[in-house]
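[1] Have a look at this fold, sequence not included:
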């Protein structure tokens, strides 16, 4: 990588676009609480892979786009994603050395904290939400983490992202 540039960085933007589409893909009402927090997972993955490319500023913009796409309170996802990415950046060296199970647990904590922030904002707005509506996405996201990492690592190798 020369001068901090990442080859084929279009793929990173495309992955975020796909995550946004999947975040609003219609699901039956009973299944909506099982939807993983894909944008948050991708942001964590790309920060671990290319910390020079995605920072808190980009996380804020991605969160604002998610707020717009999902029709939620402006800044709700943005601030939750900023806090999540900031903590990821603080612990990046430790997180990179963790094994799969340890990473899975850490990602669970990061996404749980992200969901807890969203739940807190919803409660401040007077919206009622069940407890399972914010811990279930964290569990599903954490279980999805190893699969997502493996798939994106393979795609990055094939598309030569970062070369």
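    In hand now; what should we look at? These numbers come from a predicted model, not from an experiment.

[2] Going by C-alpha atoms from here, please, whenever you check contacts or count neighbours.
    Will do.

[3] so where do the helices sit in the protein?
    Under the criterion DSSP state H, the chain contains helices at 10-24, 38-49, 56-70, 76-90, 92-97, 100-124, 132-159.

[4] What lies in contact with the shortest one?
    Defining contact as Cα atoms under 8 Å, 6 or more residues apart in numbering, one finds that helix 92-97 is touched by 48, 88, 103, 106.

[5] if you set the cut-off to 10 Å instead, what comes out?
    Applying Cα atoms under 10 Å, 6 or more residues apart in numbering, the external contacts of helix 92-97 come out as 44, 47-49, 51, 85-86, 88-89, 102-103, 106-107.

[6] circling back: adding distance to residue 1, write the helices of the chain out as a markdown table.
    Output for the helices of the chain, formatted as a markdown table (distance: least, Cα to Cα, whole Å):
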| stretch | distance to residue 1 |
| --- | --- |
| helix 10-24 | 15 |
| helix 38-49 | 13 |
| helix 56-70 | 20 |
| helix 76-90 | 20 |
| helix 92-97 | 19 |
| helix 100-124 | 26 |
| helix 132-159 | 14 |
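
[7] another one to put next to it:
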């Protein structure tokens, strides 16, 4: 166990983690609530924090990933007026899937992380649709959900790429 660090494999100081944990996440949250939520097409209204969640799951220790998911899931649900627990549950599910698949897959591959963002967005949409809409009018919801998953997969590399730079990683 390393003293003063998050884990043995992480040699970065706490300050860089806090920048990602609060600074970059807050910036993306504000962009998501101010700009993205006002876009005219439903498929473009994506959750930018899902991409950060995938990076947090891979780069931070498990306890810090869970803390990040709970904090930003709670903030997203409360301040956006959404059903409480929806974002937090989707973020925790993505962390769980990332940890589950990390032994079998190359988790540092950009393709893997982009697909995990799309899967997390799709699962979040399915859960929301089942709770809010029910079985009626599911066709429109599914089309929007697939569009959001594809659009979030397209923009996730732009959201994911600054995190290694902030953490000072040169090799990934």
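    It's in. The structure displayed is predicted, hence computed values, not measured ones.

[8] Give me the TM-score for this pair.
    The TM-score (TM-score structural alignment, normalised by the length of the first structure) is 0.77; 159 aligned residues with a Cα RMSD of 3.0 Å.

[9] Now for the contacts of helix 92-97 of the first structure: which two are most distant?
    Greatest spacing in the contacts of helix 92-97 of the first structure, by Cα to Cα: 51 and 102 (19.9 Å).

[10] So between these two, which is more surrounded?
    Neighbour count, other Cα atoms under 10 Å: between residue 51 of the first structure and residue 102, residue 51 has more, with 15 against 12.

[11] That one maps to what in the second structure?
    Using TM-score structural alignment, the partner of residue 51 of the first structure in the second structure is residue 61.

[12] Report the separation between that match and residue 31 of the second structure.
    According to Cα to Cα, to the nearest Å, residue 61 of the second structure stands 26 Å off from residue 31 of the second structure.

[13] what do you get for residue 118 of the second structure?
    From residue 118 of the second structure across to residue 31 of the second structure, the span is 19 Å (Cα to Cα).

[14] Find the nearest non-adjacent residue to the residue nearest to the spatial centre of the second structure, please.
    In the second structure, the C-alpha nearest the mean C-alpha coordinate belongs to residue 50, at 1.8 Å (Cα atoms, centre = their mean). Distance criterion Cα to Cα, 6 or more residues apart in numbering; nearest residue to residue 50 of the second structure, sequence neighbours excluded, is residue 117 at 6.0 Å.

[15] residue contacts, the aligned residue in the first structure for the one you found?
    When the first structure is aligned by TM-score structural alignment, residue 117 of the second structure is paired with residue 107. Counting by Cα under 10 Å, 6+ apart, residue 107 of the first structure touches 40-41, 44-45, 84, 88, 95, 101, 113, 138-139, 141-145.

[16] The same query, at a cut-off of 8 Å, please.
    Listed by Cα under 8 Å, 6+ apart, the contact set of residue 107 of the first structure reads 41, 141, 142, 145.

[17] do the same with residue 63 of the first structure
    75, 76, 77, 78, 79, 80, 81, 82.

[18] quick one: what's aligned to it in the second structure?
    For residue 63 of the first structure, the aligned position in the second structure is residue 73, judged by TM-score structural alignment.

[19] Now check residue 157 of the second structure against the first structure: what is it aligned to?
    Taking TM-score structural alignment, residue 157 of the second structure has residue 146 as its aligned residue in the first structure.

[20] Residue 156 of the first structure versus the residue lying closest to that match once chain neighbours are set aside, what's the distance?
    Closest residue to residue 146 of the first structure apart from its sequence neighbours, by Cα to Cα, 6+ apart: residue 100 at 6.8 Å. Noted for residue 100 of the first structure: a distance of 19 Å to residue 156 of the first structure, by Cα to Cα.
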